[in-house]
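# Model the following, please.
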Amino acid sequence: MQEKRTQADRRAATREALLAAAREEFVEHGFAAAATEAVVRRAGVTRGALYYHFPDKAALLAAVVEAVAAEVHDAVADAASRSTSPRQALADGMRAYLDACLSADARTIYLVDGPAVLGWRRWREIDGAYSARLLREGVGETLAGESGRDADALTTLLSGACNEAALWLADAPDDTDRKRAIDLAVDDLVERLFDE
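So this is what the prediction gives:
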């Protein structure tokens, strides 16, 4: 016997379908050219269903940015968890962030359209709940016991470096020399900033 879905189940399924469809549309066309009509068509729902869940296209983008941020977070957390020291976890997490940002989803939605459309403050709130939070924790663990060094300042510096490096790598995602150079630069930067 087939289990009957509740109204909450149907709403959740509709929301997920909208997020998946919007993600595809944003990656293929960018936020500005993405059409809500195409999102609704891809999701197989009505326009009313779209506006029930999201008041406007920017709110839909914010939800998609958050979903991508969660995926990037998971990749970073997984890489860092396999490391043998806080310093190595920090470097491994930074490399995992850069790798995750090579995907078209992360590049287009998370690094380009997210900050441009949502504004820097809103994008930072989302990022702060995910990757930036992990980076802050990693810097804090690496600095454990040191005094006179500002973990927030170092986190901000490393976050900016990672975001710029991710965009630079995304310009040539198949360039292995560029990727190798960034991997070495991450190791060098972490080693110099957090000399044991």
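
# rest of the way, CA atoms for contacts and neighbours
OK.

# what ranges do the helices span in this protein?
Assignment of helices within the chain using DSSP state H yields the ranges 7-33, 36-43, 47-53, 57-81, 86-100, 104-105, 114-118, 120-129, 131-142, 151-170, 176-193.

# hey, which of the ones you listed is tucked in deepest?
With neighbours defined as mean count of other C-alpha atoms under 10 Å, the helices of the chain peak in mean count at helix 86-100, which reaches a mean of 23.

# Taking helix 176-193 as reference, get the angle to it.
Note on geometry: by axes from the mean of the first three to the mean of the last three C-alpha atoms, to 10 degrees, helix 86-100 and helix 176-193 are set 150 degrees apart in direction.

# which helices and strands does helix 86-100 pack with?
helix 57-81, helix 131-142, helix 151-170, helix 176-193 (3 or more C-alpha pairs under 8 Å, 6 or more residues apart in numbering; DSSP states H and E).

# got CSV for these, with distance to Q2 too?
As requested, the helices and strands packed on helix 86-100 are arranged in CSV below (distance: least, C-alpha to C-alpha, whole Å):
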stretch, distance to Q2
helix 57-81, 30
helix 131-142, 40
helix 151-170, 46
helix 176-193, 50
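
# One more, so I can put them side by side:
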Amino acid sequence: MAKASVSKLVPKVPVPGVPGASRRAAYSASTKRALVDVAEQLFAEKGYAATSLDAIVSGARVTKGALYHHFSGKQALFESVFERVEQEAAKRIQKSLRGQKDPWRKATEGLRAFLDVVQEPPYRRIVIQDGPAVLGYERYREQEERSTFANIVEIVRATLDAGSWDLDEDMLQTFARIFFGAMSSAGESVATAADPEAAARRVEGAIGFLLAGVQSLVEQGVAMPSTLDEDDEDGEAADPE
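All right, here's what the predicted structure looks like:
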């Protein structure tokens, strides 16, 4: 019964010289996709702790053996769900950046896309609420950086390149990590707020104010602090006189 249900999704395209190989591969992929689809829905609605493997395999109409063929257990399945939710969020943010020539407009649109994402119930439950506890802090940060950090780097690079600062890659990455940490914290504050929309407006206002400050520094041609006194080769403090 389980196989008949999932096999309806499987295209019957044979591989020359390997009878049945394509069908088996497609069936396996469909089974895995069904498990992740159902797990994502249940994790979003009930949370990780309240979701059982029995409920997942029942919803996907497969056996537990099929689940264990693809995943070592519930945590591994959650990680696949987490990765997909984060990747989809990153794609949405990336789409908001595409075609934006003005660096400040790019930063603003990226921020708004991010704030829209963190207000959505599935993202809030799976990524913000359950993610750190289920994956552990280090693994959670690793997954988060893998999916969204590149967008932060693109935004930071665009805004800093608007100035006359000659920054090396290490300094740019330093700025990106600071901004990434601020965005992660802001996202958590929005996702866990009693009124996410109001919290998102506050975050947009606060970060918009900071961006306006950076834009003002660019327009004034203010030097980057790390470049001040760079002619003092002995490393001594510059003479105030």
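
# Centroid-nearest residue for structure 1?
Geometric centre of structure 1, nearest residue: A69, 3.0 Å, by C-alpha atoms, centre = their mean.

# Distance check, that residue against A63 of structure 1.
If you measure A69 of structure 1 against A63 of structure 1 using C-alpha to C-alpha, to the nearest Å, the figure is 10 Å.

# same thing with W168 of structure 1?
W168 of structure 1 sits 25 Å away from A63 of structure 1, going by C-alpha to C-alpha.

# and what of L169 of structure 1?
If you go by C-alpha to C-alpha, the gap between L169 of structure 1 and A63 of structure 1 works out to 25 Å.

# what does A89 of structure 1 give?
Counting by C-alpha to C-alpha, the separation of A89 of structure 1 from A63 of structure 1 is 29 Å.

# which residue sits closest to E25 of structure 1 in space, ignoring its chain neighbours?
Counting by C-alpha to C-alpha, 6 or more residues apart in numbering, A34 is the residue found nearest to E25 of structure 1 once chain neighbours are left out, at 5.7 Å.

# Over to R112 of structure 2?
Going by C-alpha to C-alpha, 6+ apart, R112 of structure 2 has E204 as its nearest residue, at 7.3 Å.

# Which position in structure 1 pairs with F175 of structure 2?
F175 of structure 2 maps onto L154 of structure 1 when the alignment is built from TM-score structural alignment.

# Surely its match touches V139?
Yes. Counting by C-alpha atoms under 8 Å, L154 of structure 1 does reach V139; the two are 7.3 Å apart.

# need the contact list for E109 of structure 2.
Under the criterion of C-alpha atoms under 8 Å, 6 or more residues apart in numbering, the contact partners of E109 of structure 2 comprise 96-97.

# Now check structure 1 for the residue matching it.
Using TM-score structural alignment, the equivalent of E109 of structure 2 in structure 1 is D92.

# ditto for G131 of structure 2
Under the alignment (TM-score structural alignment), G131 of structure 2 pairs with G114 in structure 1.

# any idea how far that match is from R107 of structure 1?
Plainly put, G114 of structure 1 is 10 Å away from R107 of structure 1 if you go by C-alpha to C-alpha.

# just C101 of structure 1 next, same as before
6 Å.

# Tell me the residues that contact both of the two, please.
Residues touching both C101 of structure 1 and R107 (C-alpha under 8 Å, 6+ apart) are 166, 170.

# Those two: which is more packed in?
Here C101 of structure 1 and R107 are set side by side on neighbour count (other C-alpha atoms under 10 Å), and the busier one is C101, at 27 against 22.

# quick one: contacts for the more buried one?
C101 of structure 1 makes contact with 72, 107, 111, 166, 170, according to C-alpha under 8 Å, 6+ apart.

# Quick one: map the last one onto structure 2.
Matched across to structure 2, A170 of structure 1 falls on A191, judged by TM-score structural alignment.

# if I look at A181 of structure 1, how far off is A165 of structure 1?
To A165 of structure 1, A181 of structure 1 is 10 Å away according to C-alpha to C-alpha.

# Please read the previous query as pertaining to A153 of structure 1.
In this view, A153 of structure 1 and A165 of structure 1 are 18 Å apart by C-alpha to C-alpha.

# same thing with S81 of structure 1?
Relative to A165 of structure 1, S81 of structure 1 is positioned 22 Å away (criterion: C-alpha to C-alpha).

# likewise V186 of structure 1?
Distance from V186 of structure 1 to A165 of structure 1, counting by C-alpha to C-alpha: 10 Å.

# Please enumerate the shared neighbours of those two.
With contacts taken as C-alpha under 8 Å, 6+ apart, not a single residue reaches both V186 of structure 1 and A165.

# give me every residue that touches the alignment partner in structure 2 of the residue nearest to the centre of structure 1.
For A69 of structure 1, the aligned residue in structure 2 is E86 (criterion: TM-score structural alignment). When contacts are counted by C-alpha under 8 Å, 6+ apart, E86 of structure 2 is found next to 127, 144, 147-148.
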